[in-house]
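> dropping the sequence and predicted coords here.
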Amino acid sequence: MIKTLARPFLHDRFLQLLLIVGAALLVATPFAPQQWASAIDWHTILTLAGLMMLTKGVELSGYFDVLGRRMVRRFASERQLALFLVCAAALLSTFLTNDVALFIIVPLTLTLKKLCNIPVNRLIIFEALAVNAGSLLTPIGNPQNILLWGRSGQSFAAFVWQMTPLALALVTSLLLLCWFCFPAKKLDYQAREKSPAWQPRLVWGCLAFYVVFLVALELKLELWGVLLVAAGFALLARRVLVSIDWSLLLVFMVMFIDVHMLTQLPLLQGMQNVSTLSHGGLYLLGIGLSQVISNVPGTILLLNYVPPSALLAWAVNIGGFGLLPGSLANIIALRMANNRRIWWRFHLFSIPLLVWSALVGYGLINLLFLR
């Protein structure tokens, strides 16, 4: 059991890279480990921990196998299946947040690989892009929108209205790209044996734990929610706790600390001049900053100097595309794929989409908001 738990930590190249970056930043920033705990967004960490347990429980119950079989029979071609999964990911992310949508869609996609010959890595890449595009529509679609909405004082409908043109443009662009990247090849249904056995007791247990966890999140009792879910699985199915990639949580914790140290660099101490930037300058800064420190920390940093405008909201959401750190959802999706090649292949799609999104977004925002 110890070997199983330790293996992800020992073989996690991305975690090792983050530790090396952190060690380098220690040379250029004040050594203040007492501040590191406060730099970590514990709400995000605890929420991820709970979702990882719940989705792993459903996965090990075998229910995704049952659901996957039904889906394969409904779609005749690879293109139809890809378009459905991309649309589902984008739609779920608008009201479940981008991270939660991935915890539902990616395990299902991995199950489909067992049933038919599909390009699973490409599908997961498009699902990651889809949740970034879909989640920007609503104030609850992703963490940066929650923050911007709270600071803006806008109504739910007003926020959705200002984001609708960008969401429509990006989701439409992504679906067109999906159409050309997935052929109309007939799905080859491989699994001919009888329907797989699954565990209804574990599925219903996961559903009950999910309700408990949601209530705990609503009451701001994340830690108690995680502990209750962990205790439930310890009694119901201990293998769930052993099978989880716990190193993912450490990746996010180290990333938060690295970002905290990055913001202490002298280069970023002169951010007071941000408020004097032109609209184009602020737009490019929001996108560019997201590429380096992710769009959520980028939003937090920029809100110290500029108001929560539509321009800022569009910039940091577009910044979720491009390089891997642009959005935490990118890292979650690619980590769940558990394939080394997917890390560089992701950028073959995400970087061109970033350039396209930036150009389209700037044209639209000039037309609609800056006239």
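It's in.
> use CA for all of it now, contacts and neighbours both
Fine.
> tell me where the stretch 151-300 of the chain has helices.
Ranges of helices within the stretch 151-300 of the chain are 156-181, 200-218, 222-236, 239-243, 247-262, 279-293, 295-302, based on DSSP state H, counting those that start in this stretch.
> nearest to K3, of the ones you listed?
K3 lies closest to helix 239-243 among these, at 10.2 Å (C-alpha to C-alpha).
> from the contact counts, what lies against that closest one?
Judged by 3 or more C-alpha pairs under 8 Å, 6 or more residues apart in numbering; DSSP states H and E, the packing partners of helix 239-243 are helix 2-11, helix 42-61, helix 222-236.
> in it, what counts as buried?
Applying a neighbour-count criterion of 16 or more other C-alpha atoms under 10 Å, one finds V240, L241 buried in helix 239-243.
> now do the strands in the stretch 1-150 of the chain.
Counting by DSSP state E, counting those that start in this stretch, the stretch 1-150 of the chain has no strands to list.
> helices of that one, start to end?
2-11, 13-28, 36-39, 42-61, 63-74, 78-96, 98-115, 120-135, 143-152.
> so the spatially most central residue of the chain is in which element?
Residue closest to the average C-alpha location in the chain (C-alpha atoms, centre = their mean): A329, at 1.5 Å. Assigned by DSSP states H and E, A329 falls within helix 328-337.
> and that helix, what does it pack against?
Judged by 3+ C-alpha pairs under 8 Å, 6+ apart, the packing partners of helix 328-337 are helix 98-115, helix 120-135.
> contacts for that helix, please.
Defining contact as C-alpha atoms under 8 Å, 6 or more residues apart in numbering, one finds that helix 328-337 is touched by 98-99, 102, 106-107, 110, 121, 124-125, 127-129, 131-132, 248, 294, 324-325, 342-343.
> put this next to the previous one:
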Amino acid sequence: MNRSTPARKIKSKFELIIQRPFGDPLGMSFSLAVSIAVFIAIAIRQWLPEWIKIWQIMSAGAVAVLITGNLAPTEAFNAIDWNVIAYLFGVFAISHALFASGISEKVSNKICTPGRSIPLILLPFILFVTAVSAVLTNDAAAAIGTPIAIAIAARLQIKASLPLIALCVTVTVGSMFSPVGNPQNLLIVADGHFDNPVGTFLIWLGPPAIVSLAFTLLWFWYRLKTEKPGEAPEAVTPEDVTVHPAPALISTALLSVLVILDSVAGGASWFPDLPLGLISLIAAIPLFVLSSNRVQILKEVDWHTLIFFVAMFIVTGAVLKSGVLQEWLSPWRHQLGDPLLLSSIAFWGSQLFSNVPLVEIYLNLLEKHDVAVLMLLSGISTLAGNLFIISAASNVIIIQQAEKHGIKPFQFWQFTATVLPVTIVSLIVCYGWVALMRVLLNGGS
């Protein structure tokens, strides 16, 4: 019996919208205008009143498309990927438990051992974050890695912005290694029906990810070495370690084992079909059953980021319902497998529409779904997250986690200017490697 992958749970949400006919021109222009307005508002947030947060800007966009009728309440509910929301809820609960129990502080202290040079601090940090991204997704790595990035800033006596941006880059690139590294990878796995998805991602995207991470190490080593001391944050530590570490460790181990088993199992019948959201909720059970601080853990879940994601799905759903992206892609439908066209659309389309819905629509319009095309789509749409703050949800998670800890993160254009060299190098390496692999394994077809 064929077993559906967790990505089917994500895919079905977008199919409800994609299969609808195009909306009317007025609705189309308004939905797109709201999406652009949200992007601009986040870009200029540094000049807005300090109390305005990213989640509030996205929520305003969601309210706008709802009250104008561009998306009905039932359509908005269907547009929300509750599987992703459930996964993030579990991950946020586990990451807070790791922090409140002092485990995150111990990892930070291990990485930031006094006397270590910048490379010896950056290397274990990048390796740790990459491993978490590949096994537990980029969003989990973003939540878990934020206190560690702040600790690095405190250790080096610099602003928190550079280590936090390094975290953003690492979780994005690190998620390329595995089929569960990010949501768009899951969609591609569901569409590609790979016999060995783990091996496929390691062969096609592992080498460019390694080269990109090596360049990331060198680039941020240079940036941190030339960064002037000043305004260093205090290392983020729990005020009082009241949460016992055992439940947090059990939940982390359970989440890792279930995600790995689900990825390795593929289409096998010996492992139940569990969506990632359910896996995350199952993994969080020890926190609320074994811990005496379950109410505290529940209160400290990053609810603002969850609201941001709900609002983002609503705004994106309105744009998808309008049919604007489908209409733009239709003239090139027969050329969507061309590497240059695919890379251009995947990269720039992800900036405006977000990479997950962009990938889903692209998969539905592709005529030929060969491995090279799917791997290039995965790599480029993932690396698109290293251009703007809004390009990857993990960037937003890191910003809001930092603000939750009372740390002022990076500004919109500061992020873009800092990550641009890594973005350019990683895109070239990814494109070149997939092109080479296509020639070697598929005879150039």
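Ah, there it is. Just so it is clear, the structure is predicted and the values come from calculations on it, not from any experiment.
> sorry, back to before: turn the helices and strands packed on helix 328-337 of structure 1 into a markdown table, including mean neighbour count and distance to A315 of structure 1.
As requested, these are arranged in a markdown table below (neighbours: other C-alpha atoms under 10 Å; distance: least, C-alpha to C-alpha, whole Å):
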| stretch | mean neighbour count | distance to A315 of structure 1 |
| --- | --- | --- |
| helix 98-115 | 22 | 17 |
| helix 120-135 | 27 | 12 |
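> just send these back as JSON lines, with distance to I287 of structure 1 too.
Listed next are those as JSON lines, based on distance: least, C-alpha to C-alpha, whole Å:
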{"stretch": "helix 98-115", "distance to I287 of structure 1": "18"}
{"stretch": "helix 120-135", "distance to I287 of structure 1": "14"}
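> ok, back up a step: looking at the helices and strands packed on helix 239-243 of structure 1, which is buried most?
Using mean count of other C-alpha atoms under 10 Å, the stretch among these with the greatest mean number of neighbours is helix 42-61 (a mean of 20).
> hmm, back to that, dump the helices of the stretch 151-300 of structure 1 into TSV; add distance to L115 of structure 1 as well.
Formatted as TSV, the helices of the stretch 151-300 of structure 1 follow (distance: least, C-alpha to C-alpha, whole Å):
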stretch	distance to L115 of structure 1
helix 156-181	21
helix 200-218	21
helix 222-236	28
helix 239-243	22
helix 247-262	27
helix 279-293	36
helix 295-302	36
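> out of those helices, flag the one nearest V58 of structure 1.
Checking those against V58 of structure 1 by C-alpha to C-alpha gives helix 200-218 as the closest, at 5.7 Å.
> so which bits of the closest one are buried?
Judged by neighbour count using 16+ other C-alpha under 10 Å, the buried positions of helix 200-218 of structure 1 are L202, V203, G205, C206, F209, Y210, V212, F213, L214, A216, L217.
> stretch 322-330 of structure 2 too?
S322, G323, V324, L325, Q326, L329.
> and for stretch 194-202 of structure 2?
Residues of stretch 194-202 of structure 2 classed as buried: F194, P197, V198, G199, T200, F201, L202 (neighbour count, 16+ other C-alpha under 10 Å).
> the fifth one and P339 of structure 2, how far apart?
Yep, that's T200 of structure 2 we're talking about. 19 Å (C-alpha to C-alpha, to the nearest Å).
> same thing with the first one?
Using C-alpha to C-alpha, we find F194 of structure 2 at a distance of 20 Å from P339 of structure 2.
> what does I203 of structure 2 give?
Applying C-alpha to C-alpha to I203 of structure 2 and P339 of structure 2 gives a distance of 18 Å.
> aligned partner of V100 of structure 1 in structure 2?
Aligned by TM-score structural alignment, V100 of structure 1 pairs with A140 of structure 2.
> ok, now I40 of structure 1?
Matched to structure 2 by TM-score structural alignment, I40 of structure 1 sits across from I80.
> what's the closest non-adjacent residue to that match?
F313 (5.0 Å; C-alpha to C-alpha, 6 or more residues apart in numbering).
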